[in-house]
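Enquirer: Quick one: sequence plus predicted model below, questions after.
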Amino acid sequence: MTSEPRDAPQFYLTSPSPCPYLPGREERKVFTHLVGRKAVALNNALTESGFRRSQTIAYRPACEECRACVSVRVRVDDFVPTRNMRRVLDMNTDLIGASLPARPTSEQYTLFRGYLDARHGDGGMADMNVLDYTMMIEDTHVETRLVEYRRRGPDSSINGRGTGPLIAVCLTDVLADGLSMVYSYYDTEQAERSLGTFMILDHVARAKRLGLPHLYLGYWVDGSRKMAYKARFLPQERLGMDGWEVVR
């Protein structure tokens, strides 16, 4: 893990770079390090303020002329799945997710690599090797879990784990007021399962069982097709200039 001697957060601003979501625009981010004995409390406070975590970095957009990136969190107790979402749940009743310590495996990396090649071959993570993946999973000073999804087996009701090949994975932070889905990936050859939607629905249920009021989904970007799905999980709260605002 990376480390830093100071406990008081120091914030930095990145230089402008091409926006990955909206063509023709530039992005800037403000970021700080999540390390030391105050990392957990700092991550809780920053996530509630619209930051996201990547390894030991907490960041949020700081674009001068654009406010398209909006932090979104699902209101767990009020959430009601749509008819289509209920169909997704029905299609995946044969799957079970096991919450495990954040430890990388070669099976995870194989699935991760296949997901990147199929869905994000030209993205910023396209060149990640096995060491990069290991850092993404292990380099954390906060409470982080890996949820691995496999088919249910004869002992799943006893041990809470599935059997057979790995089908989907979500790197998840456990916060004081909710769960945060840091990064998820899945077997793209099983597109009919709508595994991305299924993992969000499963995490809503997990947060509810834990008595946590929110599921953080990261940034919804108005005008970005690949981020449009986040707007479907209602009711949700979006972070605006006057704080978190309910959208139903």
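Expert: That came in fine, so what should we check first?
Enquirer: Please count neighbours and contacts with C-alpha atoms only from this point.
Expert: OK.
Enquirer: Which secondary structure state is assigned to Met227?
Expert: helix (DSSP: H, G, I helix; E, B strand; the rest coil).
Enquirer: doesn't Trp220 make contact with it?
Expert: Yes. If you go by Cα atoms under 8 Å, Met227 and Trp220 touch, sitting 5.6 Å apart.
Enquirer: Give me the more crowded residue out of the two.
Expert: Trp220 (21 against 15; other Cα atoms under 10 Å).
Enquirer: which residues sit in contact with the more buried one?
Expert: Counting by Cα atoms under 8 Å, 6 or more residues apart in numbering, Trp220 makes contact with Ala68, Cys69, Val70, Ser71, Val72, Met227, Ala228, Lys230, Ala231.
Enquirer: change it to 10 Å
Expert: 68-73, 226-231, 238 (Cα atoms under 10 Å, 6 or more residues apart in numbering).
Enquirer: Next: Ile167.
Expert: 95, 97, 108, 111, 148-151, 185-190, 195.
Enquirer: Recalculate using a threshold of 8 Å.
Expert: So Ile167 contacts Leu111, Glu148, Tyr149, Arg150, Tyr186, Asp187 (Cα under 8 Å, 6+ apart).
Enquirer: and the gap between the first one and Leu89?
Expert: This means Leu111. 22 Å (Cα to Cα, to the nearest Å).
Enquirer: Also the last one?
Expert: Counting by Cα to Cα, the separation of Asp187 from Leu89 is 17 Å.
Enquirer: Mind jotting down where the helices sit in this protein?
Expert: 39-48, 83-91, 106-119, 130-138, 156-159, 195-209 (DSSP state H).
Enquirer: Let me have those in a markdown table, extended by distance to Asp173 and mean neighbour count.
Expert: Formatted as a markdown table, the helices of the chain follow (distance: least, Cα to Cα, whole Å; neighbours: other Cα atoms under 10 Å):
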| stretch | distance to Asp173 | mean neighbour count |
| --- | --- | --- |
| helix 39-48 | 10 | 19 |
| helix 83-91 | 23 | 15 |
| helix 106-119 | 18 | 16 |
| helix 130-138 | 11 | 16 |
| helix 156-159 | 22 | 11 |
| helix 195-209 | 11 | 19 |
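Enquirer: then this one, side by side with the first:
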Amino acid sequence: MRHSLPLAPQFYVTAPQPCPYLADRMERKLFTALQGEYAERLNDALSKQGFRRSQNVLYRPACADCTACLSARIRVADFRPSRSQRKAARRNADLKRQANSPWATEEQYSLFRRYLDDRHAKGGMADMDIFEFAAMIEETPVRSRVVEYTAPPAPGSRHRKLAAVCLTDLLDDGLSMVYSFYEPERARASLGTHVILDHVDIAREAGLPYVYLGYWVPGSPKMGYKANFSALEIFKNGRWQDLGDPESHSGETHPLSVDPIAEQVARISLPDTRSPV
């Protein structure tokens, strides 16, 4: 099934498959290729409309009768860490951050495998080999960085140990955390929270207003943690709005709760490709 706009990227819809977040639901994705000289503009424009990047594809949930997945972002200027988040920052104060070009390493893949085996052993990425991992990191047509966090060397070693990694896109209005993973042995130190807090710091230092976290899914234990961050906005009903009370949001499951794909595509705002880059 294909839909398109005049002089615009082609949009496609995936076949229904089991939802990875909510039991007994099926998911579909609306997606388009991200390529060519206007890739960055398209990534910027569609990220503001609830899309996410995966390699050279931009996608957004377009499920037939469910609207649970909501794109989320932190409003940097208004963000204030909670008490537990401040504790997480202190527990990880020994980590050193370094932002690199998007290049995959064996050390990253080793950490990635430990993370998946501990946290997502039955997930869709569980069988990803090193070549697929390298493609996830390196196949990016936009401005991206691999942000690494390293811990102090073990006794008798000079090499700092890789503790966390985040593949991050640089948008015109913020940072998009495409995918992050971390050392399972440090899970009790809330390392995942620390990585988000540090990205808020990076965005603030760069004068960028938002940090995009991906999808918040009410009712999903895997994705519920995002609601713990203050100044959180969600993209709902075609606009960004304050999260408010997390309990007030739920995914509708009526066949008429979702607009037809053609109508969704028609409402997508695309960047002007006639002006120079």
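Expert: Good, I have the coordinates. Values in this document were obtained by computation on a predicted structure and should not be read as measured data.
Enquirer: Would you check that Ile137 of structure 1 makes contact with Thr105?
Expert: No. Using Cα under 8 Å, Ile137 of structure 1 is not in contact with Thr105; the gap is 9.9 Å.
Enquirer: Pull up the overlap in contacts between these two.
Expert: Contacts common to Ile137 of structure 1 and Thr105, judged by Cα under 8 Å, 6+ apart, are absent.
Enquirer: before we move on, the earlier item: for the contacts of Trp220 of structure 1, pick the one with the most neighbours.
Expert: Busiest of the contacts of Trp220 of structure 1 [other Cα under 10 Å] is Arg73, holding 30 neighbours.
Enquirer: Can you find the partner of Ser184 of structure 1 in structure 2?
Expert: In structure 2, the residue matched to Ser184 of structure 1 (TM-score structural alignment) is Ser180.
Enquirer: what sits against its match?
Expert: Ala164, Val165, Cys166, Leu167, Gly192.
Enquirer: Run those residues past structure 1 and keep the common ones.
Expert: Among those, the contacts conserved in structure 1 (both residues aligned by TM-score structural alignment, their matches' Cα atoms under 8 Å) are Ala164, Val165, Cys166, Leu167, Gly192.
Enquirer: The longest strand along structure 1 vs structure 2, average distance?
Expert: When structure 1 is parsed with DSSP state E, its longest strand is strand 163-174. Its matched residues in structure 2 lie on average 0.9 Å from strand 163-174 of structure 1 after superposition (mean Cα distance after the TM-score superposition for structure 1).
Enquirer: So which bits of that strand are buried?
Expert: Under the neighbour-count criterion of 16 or more other Cα atoms under 10 Å, strand 163-174 of structure 1 has Leu166, Ile167, Ala168, Val169, Cys170, Leu171, Thr172, Asp173, Val174 buried.
Enquirer: The third one matches what in structure 2?
Expert: Under the alignment by TM-score structural alignment, Ala168 of structure 1 pairs with Ala164 in structure 2.
Enquirer: That match and Pro184 touch, don't they?
Expert: No. With contact defined as Cα under 8 Å, Ala164 of structure 2 does not reach Pro184; the gap is 9.5 Å.
Enquirer: If you map the contacts of Trp220 of structure 1 onto structure 2, which are still there?
Expert: Retained in structure 2 by both residues aligned by TM-score structural alignment, their matches' Cα atoms under 10 Å are the following of those: 68-73, 226-231, 238.
Enquirer: In a markdown table, list those along with distance to Pro23 of structure 1.
Expert: Below are the kept ones among the contacts of Trp220 of structure 1 laid out as a markdown table (distance: Cα to Cα, whole Å):
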| residue | distance to Pro23 of structure 1 |
| --- | --- |
| Ala68 | 12 |
| Cys69 | 14 |
| Val70 | 17 |
| Ser71 | 20 |
| Val72 | 22 |
| Arg73 | 25 |
| Lys226 | 13 |
| Met227 | 14 |
| Ala228 | 16 |
| Tyr229 | 19 |
| Lys230 | 20 |
| Ala231 | 20 |
| Arg238 | 23 |
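Enquirer: Closest one of the residues you listed to Arg119 of structure 1?
Expert: Lys226 (10.7 Å; Cα to Cα).
Enquirer: Measure how buried the closest residue to that closest one other than its chain neighbours is and give me the count.
Expert: In space, and not counting its chain neighbours, Lys226 of structure 1 is closest to Tyr21: 8.0 Å by Cα to Cα, 6 or more residues apart in numbering. Tyr21 of structure 1 has 18 neighbours, counted by other Cα under 10 Å.
Enquirer: looking at it, Tyr21 of structure 1 is touching Ser224, isn't it?
Expert: Yes. Here Tyr21 of structure 1 reaches Ser224: they are 5.8 Å apart, a contact under Cα under 8 Å.
Enquirer: Now do the shared contacts for those two.
Expert: By Cα under 8 Å, 6+ apart, no residue touches both Tyr21 of structure 1 and Ser224.
Enquirer: Out of the contacts of Trp220 of structure 1, the closest to Gly123 of structure 1 would be?
Expert: Distances from Gly123 of structure 1 to the contacts of Trp220 of structure 1, taken by Cα to Cα, are shortest for Lys226, at 12.3 Å.
Enquirer: Just send the helices of structure 1 back as CSV, with distance to Pro16 of structure 1 too.
Expert: Output for the helices of structure 1, formatted as CSV (distance: least, Cα to Cα, whole Å):
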stretch, distance to Pro16 of structure 1
helix 39-48, 22
helix 83-91, 38
helix 106-119, 25
helix 130-138, 24
helix 156-159, 49
helix 195-209, 30
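Enquirer: show me what contacts Arg239 of structure 2?
Expert: Arg239 of structure 2 touches Gln49, counting by Cα under 8 Å, 6+ apart.
Enquirer: now Ile42 of structure 1, nearest residue through space, not along the chain?
Expert: Actually, residue 42 of structure 1 is Leu. It isn't Ile. Leu42 of structure 1's closest residue in space is Leu34 (Cα to Cα, 6+ apart), at 7.1 Å.
Enquirer: Since that was my last question, I'll sign off now.
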